[in-house]
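Visitor: Provided below for reference: sequence and predicted model.
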Amino acid sequence: MKICVLGAGVIGVSTAYALGRLGHDVSVIDKAADVSMGASHANGAQLSYSYIDPLASPDTLRKLPTYLLGRDNALQLKFKADMAYMRWGMSFLRNCTSARFDANRKARQALAELSSAALESFKLDAPSELKPTGHGKLVLAQDTADFDKMKQDDGFVSYERCLEIEPSLTAWQGNILGGIYAKQDYALNPITYCKTLKTLSEQKFGVTYYFGEIVSKILSKNKRIAGIETDQQYHAADMVVVCLGNEALPLLKPLGIAPRVYSAQGYSLTLKSKKSSPRTSVTDLKNKIVYANLGQEFRIAGFVDVNQRPNNIEARLELLLQTARKSWPDAADFDGPIAKWTGARPMMPSGVPVIGEALVEGLYLNIGHGSLGYTFAAGSAMKIANMIGHAQTNMMAKQGGHNAA
């Protein structure tokens, strides 16, 4: 089958790789000059399979006035007189019940487990290139509420054990009561991940990448995919997989498809590592900041903003820098060069991404992964690949259909 994958971030590259190794003729189209140039470019770099709670929860609902009024530095939800936002917001509120939170968490956990297994299979083709740079992850409990909640988790560890796992936490300036330790989680630069899978898919499976092309239209005929039109050319396709995050919405609208995806701003800093930099990835749950060792570089990412004003972006990046420096001054080289980045995370109200075939035959969606897009990438790709199946199986089914007709 000739398949066009739209988007070359962690989701798109993973999807192209998974489909390529099933024998399909895969093309990837992206407006950027290379892989991982959008929301994937400088994400938190944590592959976090163990701590996957959705944002929509009873706790979030209780704190909603604080978030709406901008009184919490970690999470800000600003009102906007926009129908798309209001529909998303109402759905978000409906997902804040205990029952829906539990169901959404279960779905995210299943996807995370699939992702962990899928990435292990990807690594068989590139064990050295996809080698983790940070091992294990600690989620810190800094107040009694988080501490009491974490004590119920199988991965709970005491304060003393936190320091044994990551000795550099002795320099932490905030409160640590304990935490959750996930040995199977780790850090890996998303750019390294994407470039490795791109090269492998090109060399081993013949996947073709088209960069610098803007998708203008998804073409269909009789409710069946016909191809892709870009600002430069036409791409024939039997199937299309949309992995464009927030940018998918204007392309899907003419087809009568309107997934409830909304943009949430995320931020990151990339600094130089130093001898005192932690080897274990750490999540500061209170401030919604993650710390990840990428080898020579160190990634600090955090905050969740919905409808943040553009003129506040630099202030938010500066607050992230000052919060991290105050909390953990020895984590990285704060006096050296610092690369600042911000990106739009495609959020579903439930926190569960849209993965599957859409209303048009041959059109598949792989969008809405939010802040855990990197963690969910390999598993989402495998779900799409399993739905579409092997190239030979698809061809036999297609031929059988024609013969039967």
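Guide: Thanks, I have the structure now. Predicted model, so just to flag it, every value in this text is computed and none were measured.

Visitor: only C-alpha atoms for contact and neighbour calcs from this point on.
Guide: Will do.

Visitor: which stretches in the stretch 1-150 of the chain count as strands?
Guide: All strands of the stretch 1-150 of the chain, identified by DSSP state E, counting those that start in this stretch, fall at 2-6, 25-30, 46-47, 75-77, 134-141.

Visitor: mind putting the ones you listed into TSV with distance to Lys272 and mean neighbour count?
Guide: Shown next, in TSV, are the strands of the stretch 1-150 of the chain (distance: least, CA to CA, whole Å; neighbours: other CA atoms under 10 Å):
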stretch	distance to Lys272	mean neighbour count
strand 2-6	33	25
strand 25-30	30	23
strand 46-47	17	28
strand 75-77	27	21
strand 134-141	15	25
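
Visitor: alright, now check it against this:
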Amino acid sequence: MNSVIQVDSSAAAQGPGAGDAVDVVVAGAGVVGVATAYAMARRGFSVALVDRNPGPALGASYANGAQLSYAYSDALGSPSLLKKLPSLALGADPLFRIKGAFDVGLVDWGLRFLAASTSAANAASTLATLELGLESQRAMHGLLERHPIAFDHLAAGKMHLYFDPEALASAAETVALKRRHGAVQEVLTAAEAIAIEPALAGSKGLVGVVYSPQDEVGDPHRFSEQLIDVLRRDYGVRTYFNLDARNAEFARDAVTLVGSRGDRVVGRTLVVALGIEAKDFLARQGVRVPLLPMKGYSFTAAAGANAPQVSITDTARKLVFCQLAGKVRVAGVAELGSRDLRVQPQRLAALVETARESLPDAADYSGIAGGWAGLRPMTPSSVPIIARPRERLIVNVGHGMLGWTLAMGSAERAAALLLGAGET
């Protein structure tokens, strides 16, 4: 991903010496940061993990859709989406909007997105993300063999619902492409899908599904909390919460992470896994990354009379359903460019109503106490940026809507960079 990283080497400042520095300081304790700390510590490096929140995975990782969509790697930008951009920009879709003030960064991101939306570019991005997703699945299974932590993890399988024959035909072409590169997916008729997941019997107008039988679900917040315990106990990882990383000072033999209150954590290499906050943080280091926030919402409710056992994505309504410990997590809404973390009541209400239309008996929609919103860091290509733009700095950002899915594989690639195995 060197093509999307620009480095100003003059921005490196001379800081203090290494002293008793750890080998790696990981900035950001969402699922990507926690997984990265594990990948580094497992290889014998001493690690410090830093986050501005009081605990791990309290930002975009906290209550996302919970799907581990290893076989679903389809890039956002595509020729079909380009056709819809004018109506989306005008707010025609209540669950997908383009927001944000007009600025140079937005224009740059938009131009890159247009370039990434051709058929050839979409296929390349989809396959690149698939490769990373399959790596992530193997890494997750390896972790659970060593440390059988509990986070409502289940290999439930996943179905993408299609209500438009043309959209299903296009999806079938992508399935054929991905199957040639290791994805386990198939296209089913509506009847075949209902035989596997009876909850779909009430899904009006369903013409077919893309079925990924090996995809999984799990609670990313519980995962991060459990893995933090393992990191502290078994690997001696130091954690620094309530520390808002604002800057970094690079010296010949060390890098010092500086917090907003003057806190300082010294290491030999800094890994930036700050989600959408990485853009401004890295800019202060002279490193430019094309990230744009995609705001999403979710709610969690008691399971309904006909809750699906298989994880579900309704492609027409752009929302997902999955079961977690007897409850149903529903996630959706996409506001590209929004930086407002507040849960807007009208947007949450639209999500609830759309979910009720999609699967009316999946959840107890009358018992929803509140909702959640988070900002997902999107690259124009939908492919994460995992790179080493300068000595002592590794970047692991831009996972978009697949941060939970890609976290473990991204962590392995970041560790490979530290070991000098190249860049992604």
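Guide: Structure's in. What do you need? Quick caveat, the model's predicted, so the values are computed rather than measured.

Visitor: minimum distance to Trp172 of the first structure: which of the strands of the stretch 1-150 of the first structure has it?
Guide: Closest approach to Trp172 of the first structure among the strands of the stretch 1-150 of the first structure is made by strand 134-141 (10.9 Å; CA to CA).

Visitor: can you name every helix or strand that that closest one contacts?
Guide: Judged by 3 or more CA pairs under 8 Å, 6 or more residues apart in numbering; DSSP states H and E, strand 134-141 of the first structure is in contact with strand 178-187, strand 281-284.

Visitor: and for stretch 56-65 of the first structure, what's in contact with it?
Guide: Applying CA atoms under 8 Å, 6 or more residues apart in numbering, the contact partners of stretch 56-65 of the first structure are Phe92, Leu93, Asn95, Cys96, Thr97, Ser98, Phe101, Pro349, Ser350, Gly351.

Visitor: which one in the second structure is aligned with the last one?
Guide: Using TM-score structural alignment as the criterion, Gly351 of the first structure maps onto Ser382 of the second structure.

Visitor: again, but for the first one
Guide: Aligned by TM-score structural alignment, Phe92 of the first structure pairs with Phe113 of the second structure.

Visitor: list the contacts of that match.
Guide: By CA under 8 Å, 6+ apart, the contact set of Phe113 of the second structure is Gly77, Pro380, Ser381.

Visitor: quickly find the element holding the second one.
Guide: Pro380 of the second structure belongs to no helix or strand when assigned by DSSP states H and E.

Visitor: for it, the count of nearby residues, please.
Guide: For Pro380 of the second structure, the neighbour count with other CA atoms under 10 Å is 26.

Visitor: hang on, isn't it packed against Gly110?
Guide: Yes: Pro380 of the second structure is within contact range of Gly110, at 7.3 Å (criterion: CA atoms under 8 Å).

Visitor: in space, what's closest to Met382 of the first structure - neighbours in sequence excluded?
Guide: Distances taken as CA to CA, 6 or more residues apart in numbering put Ala18 closest to Met382 of the first structure, at 6.2 Å, once the chain neighbours are dropped.

Visitor: any idea how far the corresponding residue of the second structure for Pro58 of the first structure is from Leu85 of the second structure?
Guide: In the second structure, the residue paired with Pro58 of the first structure is Pro79, using TM-score structural alignment. Look at Pro79 of the second structure and Leu85 of the second structure: by CA to CA, to the nearest Å, they are 10 Å apart.

Visitor: pull out the buried positions in stretch 408-421 of the second structure.
Guide: Residues of stretch 408-421 of the second structure classed as buried by neighbour count (16 or more other CA atoms under 10 Å): Met408, Gly409, Ser410, Ala411, Glu412, Arg413, Ala414, Ala415, Ala416, Leu417, Leu418.

Visitor: circling back: would you reformat the contacts of Phe113 of the second structure as JSON lines and include distance to Thr126 of the second structure?
Guide: As requested, the contacts of Phe113 of the second structure are exported to JSON lines (distance: CA to CA, whole Å):
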{"residue": "Gly77", "distance to Thr126 of the second structure": "10"}
{"residue": "Pro380", "distance to Thr126 of the second structure": "12"}
{"residue": "Ser381", "distance to Thr126 of the second structure": "9"}
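
Visitor: show me which of these is closest to Val343 of the second structure.
Guide: Minimum distance to Val343 of the second structure across the contacts of Phe113 of the second structure is 25.3 Å, recorded for Pro380 (CA to CA).

Visitor: show me the contacts for the closest one.
Guide: Counting by CA under 8 Å, 6+ apart, Pro380 of the second structure touches Gly77, Trp109, Gly110, Arg112, Phe113, Ala116, Pro290, Leu291.

Visitor: distance of it from Pro290 of the second structure?
Guide: Separation of Pro380 of the second structure from Pro290 of the second structure (CA to CA): 7 Å.

Visitor: okay, and the common contacts of these two?
Guide: Common neighbours of Pro380 of the second structure and Pro290, using CA under 8 Å, 6+ apart, are Trp109.

Visitor: what is the burial count for the alignment partner in the second structure of the residue nearest to Met382 of the first structure?
Guide: Counting by TM-score structural alignment, Ala18 of the first structure lines up with Ala39 in the second structure. Ala39 of the second structure: 23 surrounding residues under other CA under 10 Å.

Visitor: over to the one 3 residues further on?
Guide: Residue neighbour count, defined by other CA under 10 Å, stands at 15 for Arg42 of the second structure.

Visitor: that one reaches Tyr235, doesn't it?
Guide: Yes: using CA under 8 Å, Arg42 of the second structure is in contact with Tyr235, at 7.3 Å.
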